Structures are given as C-alpha cells and as structure tokens.
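Visitor: sequence first, then the predicted structure:
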Amino acid sequence: MYKIVEKEHFSENVVKLIVEAPMIAQSRRPGHFVIVRIGEGGERIPLTISAADTVKGTITLVVQAIGESTRKICALEIGDCFTDIVGPLGQATHIENVGTVVCCGGGVGVAPLLPIIKAMKEAGNRVVSILAARTSDLIILEKEVSEYSDEVIIMTDDGSKGQKGLVTAGVESVINREKVDLVVAIGPAVMMKFVSLTTKKYDIPTMVSLNTIMVDGTGMCGACRVTVDGKTKFVCIDGPEFDAHKVDFDEMIMRLRAYN
C-alpha cells in the first residue's frame, strides 16, 4: 500500500499529496507520470510526479478535484493509502543546455512543470518561468518554482496577482526582449495550443506535455491517442511530451470534450 505522509491544500479543489513509494522515487525522472487507483474497481487516474525524495522514498502528486474519482483522492488524509500506484510511466523529458528556456505553467500544470524547471536550471540554462491562472488563488508552487528560476512572471486573467492577461502575453514579452531558445508549456489544452501558435510565429522550438484521457497507461487501449505530425501517437508511451508545432490540438480538444 502507498501511504500518504503529508497533505497540503493549495486551494479548495487542489491538493498536494506526498506518498510513500520508494521504488518509484528512485527511478522517476522529469516528465514521468504514474497511474493511481483507490478502492477495488476504482478508476485509474494519471498524475505527473511533481517531485521525489529518494532518501525518504516519497513522491509528490498534485491533484485537482474535477470528477468523482479525483474528489475521492483529494478527500484522502494523512495515513490513508492508495490501492495502487503504477509507474514511472511515459518518456522522460530530454534535458540539455540550450540557452534560455521559457517554462509556462497553467493552473495545476505547474506541478509537472516544476521538475522540468529544476532539471533545465541544473543543466545550465537560463530559466524564465511564467505561471498563469484565472486568479491569484489558483497560482501554485510559486516559491518552489522561484528557487530554480532566474525570473518568475505571474499572469492572471483578472489581474489579482502579477500582470493581467493570458500566458501568451507573458511569452511574447520575453521573446521581444531577449533570445529564447526553447519554450516548454504544460497546462490546459487550449492554453498549450495558443502558446504553440505564438512561438510558431517566431520559429522557437516548443515542447508540450499532453494531458489526454488515459485508461491502461501501456499503449494497449488507445484512449490517449493524438495526431502528431500527421501520425497517430499514444501519449502514455510515446509521450507525454511532444513537439508542440506538430500536435493537432483541435483534434485533441475535440476528443477531450467528448468525455465531458
């Protein structure tokens, strides 16, 4: 069993859970995710590993209560256990020193972005992080992101914190003042789509981490399929990260809406 040893509320519907999972903690890399389940017959929920402590043998998961299963997970308390945690799954992020990297996180997308920010900084890059949300209450992990960033820009739709505007405005402000070598974006599909459209104008390589519907996490079911460069890919085994300029976001968004 995978016991919860720490719990923190970021907001009413977003919680951070630190869970005992020593083997996963040892082998995870930035970009990896796990699939969790609570209760016999429970739904399988994919969650990116936000952090890991190899000494304590723990992994950090950030969960947003959206449906019945995620609400049950968010209701778990310290001492409770997950029935299953499978992972690490997916392909790890390719990390290298490219120069200046702009890392964009939307809402809970900041959680999977954090280990990438850390790894990019440790590889010698200049890292500019842009955190975006509808309102200030939904900005998460700002302190942790700041620790590994040369600069942090906050964007909120209502202007309650940082600058008022969308994440794309923050991206363009950086592009217009300095050379950007890579952009990484993780968040809602529509956010990643418009970040991709923005960077494509400037011919800046852009990586996104896709958050499609997943079932088995091993490429068998095909539920997470997306079209990348005209070819069908499975997010769970080929991703979750892809070249943003090759992703068919409109198709992906349409498939996500089918599950609403």
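Guide: Structure's in. What do you need? Residues are numbered from 1 along each chain as shown.

Visitor: when you work out contacts or count neighbours from here on, use the C-alpha atoms and nothing else.
Guide: Noted.

Visitor: buried residues of stretch 251-260, list them for me.
Guide: Using 16 or more other C-alpha atoms under 10 Å as the test for burial, stretch 251-260 gives 252-253, 255.

Visitor: and the one helix or strand residue 128 maps to, what other elements does it pack with?
Guide: Secondary structure assignment for residue 128, by DSSP states H and E: strand 126-133. On a contact count with 3 or more C-alpha pairs under 8 Å, 6 or more residues apart in numbering; DSSP states H and E, strand 126-133 meets strand 100-106, helix 110-122, strand 151-156, helix 167-175.

Visitor: and those as JSON lines, adding mean neighbour count?
Guide: Formatted as JSON lines, the helices and strands packed on strand 126-133 follow (neighbours: other C-alpha atoms under 10 Å):
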{"stretch": "strand 100-106", "mean neighbour count": "26"}
{"stretch": "helix 110-122", "mean neighbour count": "24"}
{"stretch": "strand 151-156", "mean neighbour count": "21"}
{"stretch": "helix 167-175", "mean neighbour count": "18"}
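
Visitor: determine which of the ones you listed approaches residue 209 most closely.
Guide: Among these, helix 110-122 comes nearest to residue 209, with 8.6 Å by C-alpha to C-alpha.

Visitor: tilt between the closest one and strand 126-133?
Guide: 170 degrees (axes from the mean of the first three to the mean of the last three C-alpha atoms, to 10 degrees).

Visitor: can you name every helix or strand that helix 110-122 contacts?
Guide: Looks like helix 110-122 contacts strand 45-53, strand 100-106, strand 126-133, helix 142-147, strand 182-186 (3+ C-alpha pairs under 8 Å, 6+ apart).

Visitor: give me that answer again for 7 Å
Guide: Helix 110-122 is packed against strand 45-53, with contacts defined by 3 or more C-alpha pairs under 7 Å, 6 or more residues apart in numbering; DSSP states H and E.

Visitor: ok, and what's touching the strand it packs on?
Guide: 25, 32-37, 58-62, 111-112, 114-115, 214 (C-alpha atoms under 7 Å, 6 or more residues apart in numbering).

Visitor: what's the answer for stretch 169-176, then?
Guide: 130, 155.

Visitor: let's see that with 10 Å instead.
Guide: 102-104, 128-132, 153-155, 163-164, 167, 180-181, 183, 195, 198-199, 202, 204 (C-alpha atoms under 10 Å, 6 or more residues apart in numbering).

Visitor: and of the helices and strands packed on strand 126-133, who's closest to residue 15?
Guide: It is, among these and with distance given as C-alpha to C-alpha, helix 110-122, at 10.8 Å.

Visitor: okay, the angle between the closest one and strand 45-53?
Guide: Using the same axes, to 10 degrees: helix 110-122 against strand 45-53 is 40 degrees.

Visitor: structure two is appended below for comparative analysis:
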Amino acid sequence: QNIPIRTELGREIRRAFVAEPGHLLISADYSQIELRVLAHLAGDETLTRAFQNGEDIHDRTALKVFGPASGLDPHELRRRAKIINYALLYGKTAFTLAKDIGVTPQAAQAFIDAYFDGFPKVRSFIDRTIEEARGSGVVRTMFGRRRLVPELTSRNGQIRSAAERVAVNLPIQGTAADILKRAMIDVHGSLGAVPGARMILTVHDELLFEVPGDQAEKAAALVRGKMESAVQLNVPLTVDIGIGPNWKEAKA
C-alpha cells in the first residue's frame, strides 16, 4: 500500500506485478466508499440523493461550494472539491485546507461554511458524534467495532482536537474497512465457482485477484456482485473493475 498512485512513476511500478502465465489480474475497487458511508450515517438527503442518482459527488460538492459561475477550470474545480470532501471527512481545519488547495484561511473557511450549508446533516452528524463520544468515551463502527477515545476530555486543546478527529473518522473509515472485510468473506466463499481463481491482495478499498484468462469476465462479474451487495446502505455501493495482465493495466 506504500506504492504511490498519484504519479506516473508510481503507477508504472505496478506494471511489475504480473499474473502467472495463462492468467489475468482483476482489480476491484470500491468507488468513494467512505463518502457513501458518510451519506448513510449522516442521513443527509442531498448527499444521499446524489449517490442514488449516480451523480459525481465531487462535481456536486463543487456546485454547492463554488457555485455555477466560479470561473475556475473544470479540472481544478473538481480537484478542489475532492480535497474539500475528504478534508472535512478527516476533520481538517480551515488552515490546513487552505494549504492543500492554495487559498487563504479565510477563503478556506468560507468553503467549509458553504459545504455545511449545502449538506447540513453532515455538520449535525459530526457534532452529534463528538458529543456522544465525549459522554461515553467510545466510538463505534456501524457493525459495533469499538475504539476508546478518553482524550476527548483532555485539558490539552491539541490532544482534544485530535481525539475529535478520531471520533468522527472512525465510524466512517472503520465502517468502510468493515464492509471491505465482509466483501472479502463473501467473495472468498464464492470463488469456488471459478476454478483457479484466488484473492491475492487488498490495498485500502481495493481487492486484487488472479484468475485463469478464460474465466476473467465470469470472475469479475462474481466479484462485483458480491462486493456491491456486501451490505445494504441508503446509497448504492459501486465497484470499479479492471482486468489486465499486470496490476497497472488491471487498475480501473
């Protein structure tokens, strides 16, 4: 998971991971699973509807935050919106967000405010999660996995702020991880239908398989079906599938 993916050199390194002769690799990657979990847990109607309608959530965020006449290049607009989506997911402040997207802290705070105006139940979810965790000292994933966060009552502001980020992030990122584990169990239990297929790797939200070449399409369909039905949320789970002789070409 330490192989870089955001540079061409990093992507090229994946070409070194090849399938056995007569076999192909299948890459199956959950699409925006943490944002989908957020939509489910927060119950925000706008966010939920966007996923249900198959919209690009980063484009939707760009419209909410920057408006229809921002004047920014579409690629830059989507890049900033993507950073904002994940920055708020991980509890970043206006100061750190400003550095990430190259604006002033004041502008970054305005973007954060616009985001929460557009998705108000996300703000409510964050506040509620922190308060409940402060009272109980515990946060849980959707499946009940727990993490203790006693630092939420620390007198040290930095320690307390870090604990607040953990309290918000664990139900989201932890639930996404739980879903992937359930998907792995479901897929593993069904791979016998594709002789010679095997699961070989998991990286973040991605599963990698090696299968006989003539069984690749059948295996890909099975994997997609099991991963997308691993759990029922208020929004659909979607999986990007790629097939190729090496990891780079298989990466969807």
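Guide: Yes, it's here. As the structure is a prediction and not an experimental result, all values here were calculated from the model.

Visitor: kindly provide the TM-score of these chains.
Guide: These two chains, once laid on top of each other, score a TM-score of 0.26 by TM-score structural alignment, normalised by the length of structure 2; 124 aligned residues with a C-alpha RMSD of 6.8 Å.

Visitor: just to revisit the earlier point, among the contacts of strand 45-53 of structure 1, which ones are in helices?
Guide: 25, 111-112, 114-115 (DSSP state H).

Visitor: in TSV, list those along with distance to residue 142 of structure 1.
Guide: TSV is the format used below for these (distance: C-alpha to C-alpha, whole Å):
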residue	distance to residue 142 of structure 1
25	23
111	10
112	13
114	10
115	13
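
Visitor: quick one: which of the residues you listed is nearest to residue 68 of structure 1?
Guide: For these, the nearest to residue 68 of structure 1 is residue 111 (21.1 Å; C-alpha to C-alpha).

Visitor: what about the nearest residue to the closest one once chain neighbours are set aside, distance to residue 174 of structure 1?
Guide: Using C-alpha to C-alpha, 6 or more residues apart in numbering and skipping the chain neighbours, the partner closest in space to residue 111 of structure 1 is residue 50 (5.1 Å). Counting by C-alpha to C-alpha, to the nearest Å, the gap from residue 50 of structure 1 to residue 174 of structure 1 is 25 Å.

Visitor: what's the angle between the strand holding residue 128 of structure 1 and strand 151-156?
Guide: Using the same axes, to 10 degrees, strand 126-133 of structure 1 lies at 20 degrees relative to strand 151-156.

Visitor: relative to strand 100-106, how tilted is strand 126-133 of structure 1?
Guide: Interaxial angle, strand 126-133 of structure 1 versus strand 100-106 (the same axes, to 10 degrees): 20 degrees.

Visitor: name the residues of strand 126-133 of structure 1 that are buried.
Guide: 126-133.

Visitor: got it, and stretch 100-111 of structure 2?
Guide: Residues of stretch 100-111 of structure 2 classed as buried: 105, 108-109, 111 (neighbour count, 16+ other C-alpha under 10 Å).

Visitor: again with stretch 84-99 of structure 2
Guide: 84-85, 87-91, 94, 97-98.

Visitor: and the residues you listed, which is closest to residue 187 of structure 2?
Guide: residue 89 (28.5 Å).

Visitor: hmm, back to that, do you know how far the residue nearest to residue 111 of structure 1 is from residue 19 of structure 1?
Guide: From residue 50 of structure 1 to residue 19 of structure 1 the distance is 11 Å (C-alpha to C-alpha).

Visitor: and for those two, which residues touch both?
Guide: Common neighbours of residue 50 of structure 1 and residue 19 (C-alpha under 10 Å, 6+ apart) are 59-61.

Visitor: what about the residues you listed, which are in strands?
Guide: Mapping those onto strands (DSSP state E) picks out 59-61.

Visitor: format the residues you listed as CSV; extra columns: neighbour count and distance to residue 209 of structure 1.
Guide: Output for those, formatted as CSV (neighbours: other C-alpha atoms under 10 Å; distance: C-alpha to C-alpha, whole Å):
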residue, neighbour count, distance to residue 209 of structure 1
59, 23, 19
60, 23, 18
61, 21, 16
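
Visitor: helices of structure 2, start to end?
Guide: 8-13, 33-42, 45-52, 57-66, 74-89, 94-101, 105-118, 120-136, 157-169, 175-190, 216-228, 247-250.

Visitor: distance to residue 201 of structure 2 for these - can I get that in TSV?
Guide: Supplementary listing: the helices of structure 2 in TSV, determined by distance: least, C-alpha to C-alpha, whole Å:
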stretch	distance to residue 201 of structure 2
helix 8-13	16
helix 33-42	18
helix 45-52	28
helix 57-66	28
helix 74-89	25
helix 94-101	31
helix 105-118	36
helix 120-136	33
helix 157-169	25
helix 175-190	10
helix 216-228	14
helix 247-250	11
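
Visitor: which one, of the ones you listed, ends up nearest to residue 240 of structure 2?
Guide: helix 216-228 (8.2 Å).

Visitor: what packs against the closest one?
Guide: strand 23-30, helix 175-190, strand 206-212, strand 239-244 (3 or more C-alpha pairs under 10 Å, 6 or more residues apart in numbering; DSSP states H and E).

Visitor: buried deepest among the ones you listed, which one?
Guide: With neighbours taken as mean count of other C-alpha atoms under 10 Å, these reach their highest mean count in strand 23-30, at a mean of 25.

Visitor: and the angle for the helix or strand hosting residue 15 of structure 1 with helix 110-122?
Guide: Per DSSP H and E: residue 15 of structure 1 is located in strand 14-20. Counting by the same axes, to 10 degrees, strand 14-20 of structure 1 lies at 60 degrees to helix 110-122.

Visitor: about what we covered before: would you turn the buried residues of strand 126-133 of structure 1 into a markdown table with distance to residue 235 of structure 1?
Guide: Output for the buried residues of strand 126-133 of structure 1, formatted as a markdown table (distance: C-alpha to C-alpha, whole Å):
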| residue | distance to residue 235 of structure 1 |
| --- | --- |
| 126 | 28 |
| 127 | 26 |
| 128 | 26 |
| 129 | 24 |
| 130 | 24 |
| 131 | 24 |
| 132 | 24 |
| 133 | 25 |
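
Visitor: which among those gets closest to residue 70 of structure 1?
Guide: Nearest to residue 70 of structure 1, judged by C-alpha to C-alpha, of the buried residues of strand 126-133 of structure 1 is residue 133 at 20.1 Å.

Visitor: hmm, that closest one is touching residue 153, no?
Guide: No: at 11.7 Å, residue 133 of structure 1 does not count as touching residue 153 under the criterion of C-alpha atoms under 10 Å.
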